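please find the sequence and the predicted model below.
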Amino acid sequence: MSETFIPVNTPVLDGNEADYLAECVRTGWISSEGPFIKRFEEAMAGAAGRRHGVAVTNGSVALDIAVHALGLEPGDEVIIPTFTIISCAAAVVRAGLVPVAVDCDPATWNMTIEGVEAALTSRTRAIMLVHIYGLPVDLNPILELARARGLKVIEDAAEMHGQTYRGVPCGSFGDVSTFSFYPNKHVTTGEGGMILTDDAALADRLQSLRNLCFQPQQRFIHEELGWNARMTNLQAALGVAQVERLPRTVELKRRIGRLYDEHLADVPGIRRPVARTNYADNIYWVYGVVLGDEVPFDAREAMRRLAAKGIGTRPFFWCMHEQPVLRRMGFMLNESHPNAEMIARRGFYLPSGLALTDDEIARSAQALKEILP
């Protein structure tokens, strides 16, 4: 390859990250006891319009603790999208609950009210809303249904830093809401996650669960098993700096999406992300494309061809109802969700990181054009 390989993601750390990390080293506060923890929790809660934030080690454990904290009973059913990451189903299963998968909208890639309604049973106790790739779930109909039936709502906003639904921040809609801070997220701490809630008692429980359920008066006597899921002050220092630049990050991400749209307008054989709906403008966490039926190969082959041209890509999520580990456990057997199955096989995303240059966007788009028949 004559030109430099374009990675699928490179984070940008050009704000106060280095200064805040140096402060941690200079003061010796590098553990989970440092002052940046509270600052980061308050910053993320404030950005999402929530009262309480609980920082943890990653987005997956945020889901684990959030689901566990709701106190659902073994065997209760939780409706989840089939088109999502395994962490969502894993959190449900680890809590002794039953994941019930629903299909996605083929355009927005999100779960729908129609899917949720069809999945309801007498054992349904919660709905896990997962906002996918850049657009949020159309929330109002699902939230109204949850309120009417007394269902708990877990909101996975891992890909939605800075996004809104009808002008209200994503991450503010669940009984508990979770974020991830992996390096490809709009706010990164390297690894890290957070749980948000407006319920003070629930926040106390979440804080206890993330800290092994130590008791204030008798630290090493435990009434309940928790997690060692504490975020370090070093990670939180990065997070504080990242939240400071979040509005600029959102603006940049949307610009990346617009540039890709310009380069790929009217290109046959692909479906581009929906730029906007009546409830949100796309935030382009990633820029995904889905191969049309007329393209005689799948996403795996497209990604292979792009790699040969120096373009990094990633596949779309694989469906939960097709996961071998879940099928072996007896979940979601003999199910078909055709929209999710199609985009899992024919969807992938192009380089989408914040460090992407205009030239790299143009190169990536041109390479995609060249591999299409």
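It's in.

could you use CA atoms for every contact and neighbour count after this?
Noted.

and the helix or strand Ile65 falls within, what other elements does it pack with?
Element membership for Ile65 (DSSP states H and E) is helix 59-69. Helices and strands touching helix 59-69, by 3 or more Cα pairs under 8 Å, 6 or more residues apart in numbering; DSSP states H and E, are helix 86-94, strand 152-156, strand 176-180, strand 193-197, helix 200-209.

cutoff 10 Å now
strand 52-56, helix 86-94, strand 124-130, strand 152-156, strand 176-180, strand 193-197, helix 200-209 (3 or more Cα pairs under 10 Å, 6 or more residues apart in numbering; DSSP states H and E).

now do the fourth one against strand 176-180, angle only.
By that I understand strand 152-156. 10 degrees (axes from the mean of the first three to the mean of the last three Cα atoms, to 10 degrees).

identify the residues contacting the closest residue to Trp109 other than its chain neighbours.
Spatial nearest neighbour of Trp109, excluding adjacent residues (Cα to Cα, 6 or more residues apart in numbering): Ile132 at 6.5 Å. Applying Cα atoms under 10 Å, 6 or more residues apart in numbering to Ile132 gives the contacts 81, 83-85, 104, 108-111, 156-160, 284-286, 317.

for comparison:
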Amino acid sequence: MIPVYQPYLTGQEKNYVNQCLDSTWISSKGEFISRFENEFAKYIGVKKATSVNNGTVAIHLALEALGLKVGDEVIVPALTYIASVNTIIQTGATPVYVDSLPGSWQVDPADIARKINERTRAVMVVHLYGLPCDMDPIVELCKKHNLLLIEDCAEAFGSFYKDQHVGTFGDIATFSFFGNKTITTGEGGMVVSNNSELIDRAFHLKNQGVSKEREYWHDIVAYNYRMTNICAAIGLAQLEKADEILYKKRQIASWYESGLAGLPVSFHSEMKNTRHSFWMCSIAVNNSGDRNPLREYLRQEGIETRPVFHLVNAMPHCHTSDIFPIAEAISASGINLPSYPALSENEVI
């Protein structure tokens, strides 16, 4: 079976993990944590970063650091992974869903504008499958209405909008390092911001609210969201190979785009002013009725695929009666294809 994804562990991962084992620093203290955080911040061009134990808690921590609460509304795409919305609900805030754009599959800025009201506190954008959202109009909307801007970059490490890495446009942003992400720590995530006070607050919250001045004194309700030194060691090794990984993934995308030309499908291509990281190489079949038969055929041929996410507002605990025709069409027709860095041209074609 050709899998949809597998990690690319060809660098210093084993060496760095063994250094953790030899030093006995295997939990949430050790040199690799700060090294990974600092190098990650430098790589994407942001002032501050703090690591966490997975991408979902990264979003929750970011929202808590911003102070979102009951009565606040957060605008979020209907077409996204469930973590984007679960974490909004966990803060007590209310998610307000918006539609997508047909070409990019990203959130529609015009629909964001339509959903803003006096209860709106924040906008969360999700750079879905590694293609950046159209950030200029979204940033302008947030400035105009004095709204917080959160970037969910779980799938978008290595993605750029107008030569600026995603995660650097808003008040705060999050990344995921799950095993199928472009760079991985096994499980892990990162919260980043150019606002040092926000990252200090996030650090306080992720460390059980422990006081800086008084040992074992905890002054707020908080969490244990810390990354381990072992995970950070893997992450640092992955970051050292990031350019190679991203190059290979773009190469795979070019093979797909060329090989699929002329077929009744559309490829999730790079758009103007963007650099797609191709976390997933994705297609949409012209006729949604062909999606499941095509996936079954590929499965029988030993090729794993994934369907594009269901709309979040269709889930029982997030349900609304709103209709999002573009997002629904993408969800019904989209397929994620194998896109791991070790994939060969022969396997793609």
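Ah, there it is. On a predicted model such as this, the values are computed, not experimentally measured, just so you know.

need the TM-score from the superposition.
Here the superposed chains carry a TM-score of 0.97, computed using TM-score structural alignment, normalised by the length of the second structure; 349 aligned residues with a Cα RMSD of 1.3 Å.

give the next helix or strand downstream of the helix holding Ile65 of the first structure.
strand 77-81.

which bit of the second structure covers that following strand?
Using TM-score structural alignment, the residues of the second structure aligned to strand 77-81 of the first structure are 73-77.

and for stretch 205-217 of the first structure?
Residue span in the second structure matched to stretch 205-217 of the first structure, by TM-score structural alignment: 201-213.

with stretch 340-356 of the first structure instead?
The aligned range for stretch 340-356 of the first structure is 327-343, by TM-score structural alignment.

in that stretch, what's buried?
For stretch 327-343 of the second structure, the buried set under the neighbour-count rule, 16 or more other Cα atoms under 10 Å, comprises 327-341, 343.

show me what contacts Trp278 of the second structure?
Trp isn't right for residue 278 of the second structure; it's Phe. 128-131, 155-159, 182, 246, 248-253, 268-270, 339-340.

try 7 Å
Neighbouring residues of Phe278 of the second structure by Cα atoms under 7 Å, 6 or more residues apart in numbering: Tyr129, Gly130, Lys249, Arg250, Ala253.

out of the residues you listed, which end up buried?
Applying 16+ other Cα under 10 Å to the contacts of Phe278 of the second structure, the neighbour count classes Tyr129, Gly130, Lys249, Arg250, Ala253 as buried.

SS state for the equivalent of the third one over in the first structure?
Put plainly, it is Lys249 of the second structure. Here Lys249 of the second structure is matched to Lys253 in the first structure, going by TM-score structural alignment. Put simply, Lys253 of the first structure is helix when judged by DSSP: H, G, I helix; E, B strand; the rest coil.

was I right about Lys253 of the first structure contacting Ile283?
Yes: if you go by Cα atoms under 7 Å, Lys253 of the first structure and Ile283 touch, sitting 6.4 Å apart.

restricted to helices, list the buried residues of stretch 327-343 of the second structure.
Secondary structure from DSSP state H places Ala327, Glu328, Ala329, Ile330, Ser331, Ala332, Ser333 of those in helices.

so the closest residue to the first one other than its chain neighbours versus Leu131 of the second structure, what's the distance?
To tie it back to what came earlier, the one meant is Ala327 of the second structure. Counting by Cα to Cα, 6+ apart, Ser100 is the residue found nearest to Ala327 of the second structure once chain neighbours are left out, at 5.2 Å. Distance of Ser100 of the second structure to Leu131 of the second structure, given as Cα to Cα, to the nearest Å: 13 Å.

end to end, how far does the match of stretch 205-217 of the first structure reach?
OK, stretch 201-213 of the second structure end separation, Cα to Cα: 15 Å.

what's the match for Leu21 of the second structure in the first structure?
Using TM-score structural alignment, Leu21 of the second structure sits opposite Val25 in the first structure.
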